[in-house]
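S.K.: One predicted model, sequence on top.
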Amino acid sequence: MLPQEARDGVGQEAFVPPAYAPAPLDLPHELAASGWPDGVLPLIGNDGMDTVIGPLCELFCQAYPGLSFTLSLRGSATAMPALVAGASWFAPMSRDPWTEDTQAYRRARGHDPWALRLGYTGHGPRTSARTPPAMYVHASNPLAGATLAQLARVFTRGAAGGELSTWGQLGLEGAWRARRIHVYGMRDTKYARGLRHRHFAGLPYAARYEALPSREDVIRAVAQDPYGIGAVGWVQAASISDQVRVLALAGEPGRPFETPDLATIASGGYPLKAWVSLFLDLAPGQAVPALLREFGRLALSREGQRIIAARTHEDEGYVPLCERDWRAQLRRLG
């Protein structure tokens, strides 16, 4: 069960997975198959996940004596190169790989990395921590929300239905109706490129898209422009300006608009949510090796999800999986 402070704001009793029960394994055989027959398993990846991966490794070593881990958690940028090089048993990340990393991995391996989702990364807005990826508008903007399909037509060119260039096309009336939408974002690398590939069908950004050097610059631009909209990843917007707000989003037309508040994230909602993940080097159709499957089962167990829940109100803001997503990930393990 989530600690009380992690349940505050969720609005419903949290799903509690079953406790972990280790499966019997032929450990020498599994270690030989893994490529690390000495039982020392290296892990390279996100630095913010040390408070999750470290405790999970300790529990796993208790379940399977004779194992040990070497952790080199220096940042998500190290995860995919290490997985490609065969230098990491799996790659822990608190976001999905950038498009550039996925493309490099695909060139090297001929397929995409395989992801097991353990939880969600971040919730907000919070005054003391970064908000997950979001769209920001000026505080005075009355727009209730937008769908991802609408945003694709605002931010990119070539989307079905044509470009949306005025606030009236998004439903605003009065003085807002004829005003042009001023579009801000990051340079077309890393987060900005990942956003359009993941959510905007890989379409190129529109000519009116103004690429700025930093997340802070995007927030400042929207704060100074009532007719602006900005797309950024993790940022502590409240520390930059109180003249912006997070725009509620819907993944599909007809769905309710959502922000990344704790209750929404804990229920598996919000179309731009990020994931706490373990990335594996598995070819399509390849079964998860038994030892890796057991680590995944531990991470999805009651004990593993409690470790994630204990970080909900820390800087990274990790949130355990809702029951629907938990069952989907357990099925993926096989």
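M.R.: That came through fine. What you see is a predicted model, and the numbers here were worked out from it, not measured in a lab. Numbers count the residues shown, from 1 in each chain.
S.K.: all contacts plus neighbour counts: C-alpha atoms, from now on.
M.R.: OK.
S.K.: State the three-state secondary structure for Ala149.
M.R.: Three-state call for Ala149 (DSSP: H, G, I helix; E, B strand; the rest coil): helix.
S.K.: Who are the contact partners of the residue nearest the centre of the chain?
M.R.: Central residue of the chain (C-alpha atoms, centre = their mean): Ala274, 1.6 Å from the mean position. Going by C-alpha atoms under 8 Å, 6 or more residues apart in numbering, Ala274 touches 94-96, 120-122, 132-133.
S.K.: can we see that at 10 Å?
M.R.: Contact partners of Ala274, counting by C-alpha atoms under 10 Å, 6 or more residues apart in numbering, are 94-96, 117, 119-123, 132-133, 233-234, 265, 318.
S.K.: next one: Ser301
M.R.: By C-alpha under 10 Å, 6+ apart, the contact set of Ser301 is 16-21, 118, 295, 307, 326, 330.
S.K.: Show me the one in those that has more neighbours than the rest.
M.R.: When neighbours are counted by other C-alpha atoms under 10 Å, Leu118 leads those with 27 neighbours.
S.K.: correct me, but that residue touches Gly304?
M.R.: Yes - Leu118 lies in contact with Gly304 (C-alpha atoms under 10 Å); the separation is 8.6 Å.
S.K.: Keep only those of the contacts of Ala274 that are in helices.
M.R.: Judged by DSSP state H, helices contain the following of these: Ile265.
S.K.: Show me what secondary structure element comes after the helix of greatest length in the chain.
M.R.: Longest helix in the chain, counting residues (DSSP H): helix 50-63. Next helix or strand after helix 50-63 toward the C-terminus (DSSP states H and E): strand 68-73.
S.K.: Show residues contacting whichever helix or strand comes after that next one.
M.R.: Going down the chain from strand 68-73, the next helix or strand is helix 79-84, by DSSP H and E. Residues from elsewhere that reach helix 79-84 (C-alpha under 10 Å, 6+ apart): 42-46, 72-73, 86-93, 97-98, 101-102, 104-109, 113, 278-281.
S.K.: Structure two is appended below for comparative analysis:
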Amino acid sequence: MKPCLHLAAGLLALGLSLDAAAASGGVPADDPALAFVAALPAYVPEARVDGTIRVWGHGSFKRDFMGHLVHAWIDAFRAHQPGVRFDYRMYGTASAVGAVYSGAGDIAILGEEISPAAARAFLRAKGYAHTDIPIATGSVDVNFYDYAHMVFVHESNPIDAMSMAQLDAVFGAEHRRSPRNLRTWGELGLDGAWAAKRIQPYAWKTDVDFALFFRERILGDSHRWNPDTQEFVHATRADGSQYDHGQRILDALAADPHGIAISNVRYARPGVKMLRLSREDGGTAHAPTPAALIAQDYPLVRIIPAIVDRAPGEPLAAPVREFLRFVLSREGQSMLIAHSGYLPLSRDVIEVQKARLR
């Protein structure tokens, strides 16, 4: 399911363009990531700018998750804009938004969507909301690169697709998207022996970041989960290795024919199957393929933002605007593929964001 990111990275490191790489046969010409990037316009500066851009965001002193990517962006951008300098502080999503609203940073490149707490803190500090500019699509299944949430059932379950409203009615308790809660498989349309069987949900611990995203996207930001939900955290095996929460969830599901689970395909195993998801009841249901994520057709796609401080009615600082325009260009999104596990944005999304930068 994953695009050939490592092949693309190797070819780009040798100086080959994505177009040339595809033409040479090194990367499949129909690779969704390459196809989306090839349609993007190249970066053309709107103005020559100078100054210092202070960049904060996703990473740590031990694991600089975004380092190769952001440094590649910086080096390539400075070839166009040699008067711009950078102060690099990519040592944690948690500190990044605070750096922007306190005036210590200009751009916060997050490793996930901004948390409700960080958004509230920004609003309290500045008196107006933050501005978020999407710069990447989360991965299908790459750890540390915001992989998509996926919904699984037991392999014996005949259901193959669900809507966002149905997920809310199953995993939530306030049914904000649906007229009522759904607690049996019969209420989801299954008949025969399935009809009276109670649905058993499995999920991440409901106060961790993974669950916060699901809560906002599916439960309408309700804090009230289905009380039957079994929550999982990372555990340690007898040999000292980590037993990841996503794996624990699907292992539990594989033993429960009446279960339903939130996890990711990286943990898929015999005994479970993944569902296609639709935004609306009766709408087209999509599997979490790279193309469906890039096009944002799949409802549980993750979108990576850059957070900036933009007062109402005021323009962005010119160096910040030009750097974000570069990140959203063909070159910037090509480097995204080469130096990270993220997927690019679609051209339609990028055009909307470029308009917001003006």
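M.R.: Great, that's in hand. Just so we're clear, the structure is a prediction, and the values are computed from it rather than from any experiment.
S.K.: Once they're superposed, what TM-score comes out?
M.R.: Laid over one another, the chains give 0.84 as their TM-score (TM-score structural alignment, normalised by the length of the first structure), with 314 aligned residues with a C-alpha RMSD of 2.7 Å.
S.K.: what's the longest helix of the first structure aligned against in the second structure?
M.R.: Mapping helix 50-63 of the first structure onto the second structure (TM-score structural alignment) gives residues 67-80.
S.K.: what's the mean deviation for that stretch versus the first structure?
M.R.: On superposition with the first structure, the mean distance recorded for stretch 67-80 of the second structure (mean C-alpha distance after the TM-score superposition for the first structure) is 1.7 Å.
S.K.: Give me the distance between that stretch and the centre of its chain.
M.R.: Relative to the mean C-alpha coordinate of its chain, stretch 67-80 of the second structure is positioned 22 Å out (C-alpha atoms, centre = their mean, to the nearest Å).
S.K.: which outside residues touch it?
M.R.: 43-45, 48-50, 55, 58-60, 66, 81-82, 84-86, 88-91, 109, 322-327, 331-333, 335-341.
S.K.: buried set for that stretch?
M.R.: Of all the residues in stretch 67-80 of the second structure, those buried under the rule 16 or more other C-alpha atoms under 10 Å are 67, 69-70, 72-74, 76-77, 80.
S.K.: Among the contacts of helix 79-84 of the first structure, which lie within strands?
M.R.: Using DSSP state E, the members of these that fall within strands are 42-45, 72-73, 91-93, 278-280.
S.K.: How about the contacts made by Leu212 of the second structure?
M.R.: Taking C-alpha under 10 Å, 6+ apart, we find Leu212 of the second structure in contact with 113, 115-116, 204-206, 218-219, 221-223.
S.K.: ranges for the helices of the stretch 251-358 of the second structure?
M.R.: Applying DSSP state H, counting those that start in this stretch to the stretch 251-358 of the second structure gives helices spanning 290-294, 318-327, 330-339, 347-356.
S.K.: for those, which one ends up most surrounded?
M.R.: Mean neighbours per residue, mean count of other C-alpha atoms under 10 Å, is largest over the helices of the stretch 251-358 of the second structure for helix 330-339, with a mean of 25.
S.K.: distance between the ends of stretch 282-289 of the second structure?
M.R.: End-to-end distance for stretch 282-289 of the second structure: 20 Å, by C-alpha to C-alpha, to the nearest Å.
S.K.: so where is it in the first structure?
M.R.: With TM-score structural alignment as the criterion, stretch 282-289 of the second structure aligns to 254-261.
S.K.: Same question for stretch 103-112 of the second structure.
M.R.: Under TM-score structural alignment, the match for stretch 103-112 of the second structure is residues 86-95.
S.K.: Likewise for stretch 131-140 of the second structure?
M.R.: Aligned by TM-score structural alignment, stretch 131-140 of the second structure falls on residues 114-123 of the first structure.
S.K.: and the residue mapped onto Gly230 of the first structure from the second structure, how many residues sit next to it?
M.R.: The alignment partner of Gly230 of the first structure in the second structure, by TM-score structural alignment, is Ala261. Using other C-alpha under 10 Å, Ala261 of the second structure has 26 other residues around it.
S.K.: Identify the residue nearest Ala261 of the second structure in space, chain neighbours excluded?
M.R.: Leaving out its chain neighbours, the residue that sits closest to Ala261 of the second structure by C-alpha to C-alpha, 6 or more residues apart in numbering is Tyr202, at 4.5 Å.
S.K.: residues in contact with Arg297 of the first structure?
M.R.: 19-23, 118, 291, 304, 329-330, 333.
S.K.: To which residue of the second structure is it aligned?
M.R.: Checking TM-score structural alignment: Arg297 of the first structure goes with Arg325.
S.K.: Check the gap between that match and Trp73 of the second structure for me.
M.R.: Arg325 of the second structure sits 11 Å away from Trp73 of the second structure, going by C-alpha to C-alpha.
S.K.: With Val265 of the second structure instead?
M.R.: Taken as C-alpha to C-alpha, the span from Val265 of the second structure to Trp73 of the second structure is 30 Å.
S.K.: State the distance from Glu210 of the first structure to Pro284 of the first structure.
M.R.: From Glu210 of the first structure over to Pro284 of the first structure the distance is 39 Å, taken as C-alpha to C-alpha.
S.K.: Same check on Thr131 of the first structure?
M.R.: 34 Å.
S.K.: More neighbours: which of the two?
M.R.: Thr131 (25 against 11).
S.K.: check contacts around that one.
M.R.: 121-125, 232-238, 246, 260-261, 316-317.
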